[in-house]
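Trainee: predicted model follows, preceded by the sequence.
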Amino acid sequence: MSQPPSTSLKTGYAEVIGDPISHSKSPAIHGFWLEKLDIDADYRAAHVTPDGLADYFARRKRDPDWRGCNITIPHKEAALDHVEDRGELRASIGAINTVLRDEDGALIGTNTDAAGFYAPISGMDLEGASVAVIGAGGAARAVLFALKRAGVAQVALLNRTPLKAAGLLTAFGLQGQALPLDAPLPPAALLVNASPLGMSGQPPLPLDLDPLPADALVYDLVYAPLETDLLATARKRNLATVDGLEMLIGQAAVAFELFFGEPAPRDDDAELREILIR
């Protein structure tokens, strides 16, 4: 993927867009890394509504200081209509979470969510495993993309609209079943909440975790609040857990290097987490 010339990467700004956006911790993450590396650039949050998405990209494309953006809900799928899809993500993941502008001024979409999601569980043997995933939006697409490549055997995909969930399973070539949100969980080795349910300002995610085996792992992509009801319930059962900051920091690190031309200083993750949970 082509990038802006390296001599210009350490100036200007990048940002995160979404609706809502006030909950985002991305400015704190990127700001922390920019300060650690003494890079004279900025990272901001921008509230962009669905109706304003096309205008946002049109304006940023004309801004020579704009390095690119990260994308959060609800724009991860719709943003594909406003950028070049050189990596054929529409046909694979079906969503993007990062946009860059190359040296010719073209806006290029990419996705760092799949790598960010998988990094914390890369040591887990998922070959032939059964997993359960909540949600069928842009984040769920990245999760399913990663799980397919990890060789899982069965995916139970729970969503408000089971028909949409069934379409995703087919699109990713995954065996399993599409279920409504109130369906009982199967005895999965891994449970992933890839929906906004349980996030501050969103409806709760009431799940009975009793069907999960004692060695199951519960992974909640929600990070506001960091200690979600789902994770609290899992810990009461002494189940292993992964919180939303793991994926958030992982995907941000990939995007940071694309925006600013330097690897994120991941040796400082412990300090960063302390800042983010204050």
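Mentor: Cool, the structure landed. Residues are numbered from 1 along each chain as shown.
Trainee: when you work out contacts or count neighbours from here on, use the C-alpha atoms and nothing else.
Mentor: Fine.
Trainee: what's the longest helix anywhere in the chain packed up against?
Mentor: Looking across the chain with DSSP state H, the single longest helix is helix 244-260. On a contact count with 3 or more C-alpha pairs under 8 Å, 6 or more residues apart in numbering; DSSP states H and E, helix 244-260 meets helix 26-36, strand 66-71, strand 98-101, helix 113-118.
Trainee: adding another structure so you can compare the two:
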Amino acid sequence: MSAYTTILGEARGRPFAAIVGWPIAHSRSPALHGFWLKQHGIDGHYGRLPVEPNRAALEELVAFLRDTPNARGCNLTLPHKIDIMPLLDRIEPAAARIGAVNTVIKQPDGSLEGRNSDGFGFMEALRYNAPTWRADAGPVAVLGAGGAARAIVASLVDAGVPELRLINRTRSTAIDLGVAFTPADGRQIVVDHWEDRARALDGVTLLVNTTSLGMTGKPPLDLDLAHLPHSAAVYDIVYTPLETGLLAAARGRGNRCIDGLGMLLHQGRMGFEAWFGVAVDVSAEQRRAVAADLGA
């Protein structure tokens, strides 16, 4: 039985969307969207669609979304956020600037639009969990230079951060990211060497980890926090586990800490509202429900 047959059976003719990736069993998106469906009494479905990382498989996905009347769209996770873009009918300007899509919205005429809600989700969770942090207060350090980092760097630049320090194991990738998002008003994006990552934390107001280091099944993030101000916030977008080694170390020295679950919850709002026509908010009850689904 194909994944498409499975999700059609689960939807039973109801409007549906899905999280698409490879692999996909670990995703908690069904739990967060399922919470909203139940909360608002919507007769819809949100499931999982495993799609292999090749063009033919993505073309099959796009055709399925276009041709299935009750399909409303999908979310995209690794490794499809970039490769899907040429196959869509339209890319929202913000997503085109970031160079990645995490949400596909099926329009009334059947066309597919790509959007990116990662930056929105990141900033909303930051504002909620660190309400005293100000974008213009000082430098921000970002670890990593992948798709999530692109959305986060764009949102931090737009928020008015005066200096961004990019730190990535492959320095050339960080340089490309810095060139892409350096603002025209003279604010700086500095690319530091991975070996100098500890010293790059000197004086920052916010440290963001966008890498997979510290995630369950991945190597730990080796980072000395001695140079990090105790007043700085520390934000790890990893959510498995919720308390990463980085957050545990930062919490132990008194830094305000933000885990990746808030970003996951808030980034889902854009798609849900477009697919099911209801405005939604993130609540403490929903966070507890998704955390329980994680086994946290």
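Mentor: In hand now; what should we look at? These figures come from a predicted structure and were not determined experimentally.
Trainee: would you turn the helices and strands packed on helix 244-260 of the first structure into TSV with distance to Phe256 of the first structure and mean neighbour count?
Mentor: Converted to TSV, those look like this (distance: least, C-alpha to C-alpha, whole Å; neighbours: other C-alpha atoms under 10 Å):
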stretch	distance to Phe256 of the first structure	mean neighbour count
helix 26-36	7	18
strand 66-71	10	26
strand 98-101	10	26
helix 113-118	12	23
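Trainee: redo these as JSON lines? Include distance to Asp125 of the first structure.
Mentor: Putting those into JSON lines (distance: least, C-alpha to C-alpha, whole Å) gives the following:
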{"stretch": "helix 26-36", "distance to Asp125 of the first structure": "30"}
{"stretch": "strand 66-71", "distance to Asp125 of the first structure": "30"}
{"stretch": "strand 98-101", "distance to Asp125 of the first structure": "29"}
{"stretch": "helix 113-118", "distance to Asp125 of the first structure": "12"}
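Trainee: if I read this right, Pro203 of the first structure contacts Asp229, doesn't it?
Mentor: No - using C-alpha atoms under 8 Å as the test, Pro203 of the first structure is too far from Asp229 to be in contact (11.5 Å).
Trainee: show me which of the two is the more surrounded one.
Mentor: Neighbours were counted for Pro203 of the first structure and for Asp229 using other C-alpha atoms under 10 Å; Asp229 has more, 17 against 10.
Trainee: okay, the spatially closest residue to Leu185 of the first structure that is not a sequence neighbour and Leu191 of the first structure: tell me how far apart.
Mentor: Nearest non-adjacent residue to Leu185 of the first structure, counting by C-alpha to C-alpha, 6 or more residues apart in numbering: Pro211, 6.2 Å away. Distance, Pro211 of the first structure to Leu191 of the first structure, by C-alpha to C-alpha, to the nearest Å: 11 Å.
Trainee: comparing those two, which residue is more hemmed in?
Mentor: Between Pro211 of the first structure and Leu191, counting by other C-alpha under 10 Å, Leu191 is the more crowded of the two (24 against 12).
Trainee: quick check: that one is in a strand.
Mentor: Yes - read with DSSP: H, G, I helix; E, B strand; the rest coil, Leu191 of the first structure is one of the residues of a strand.
Trainee: wait, it sits on Asp215?
Mentor: No - counting by C-alpha under 8 Å, Leu191 of the first structure sits too far from Asp215 to count as a contact (11.4 Å).
Trainee: could you check which residue of the second structure pairs with Ser24 of the first structure?
Mentor: Per TM-score structural alignment, the equivalent position to Ser24 of the first structure in the second structure is Ser27.
Trainee: and the closest residue to that match other than its chain neighbours, what is it in contact with?
Mentor: Leaving out its chain neighbours, the residue that sits closest to Ser27 of the second structure by C-alpha to C-alpha, 6+ apart is Ile19, at 7.6 Å. With contacts taken as C-alpha atoms under 8 Å, 6 or more residues apart in numbering, Ile19 of the second structure has the following neighbours: 27, 29-30, 46-49, 74-77.
Trainee: how close does the helix or strand where Ile19 of the second structure lies sit to the first structure?
Mentor: Using DSSP states H and E, Ile19 of the second structure sits within strand 16-21. Superposed on the first structure, strand 16-21 of the second structure shows a mean distance of 0.8 Å to its aligned residues (mean C-alpha distance after the TM-score superposition for the first structure).
Trainee: so who does the equivalent of Gly68 of the first structure over in the second structure touch?
Mentor: Using TM-score structural alignment, the equivalent of Gly68 of the first structure in the second structure is Gly73. Contacts here follow C-alpha under 8 Å, 6+ apart; on that basis Gly73 of the second structure touches 16-18, 65, 103-106, 112, 275.
Trainee: same thing with Arg165 of the second structure?
Mentor: 139-142, 189-192, 200.
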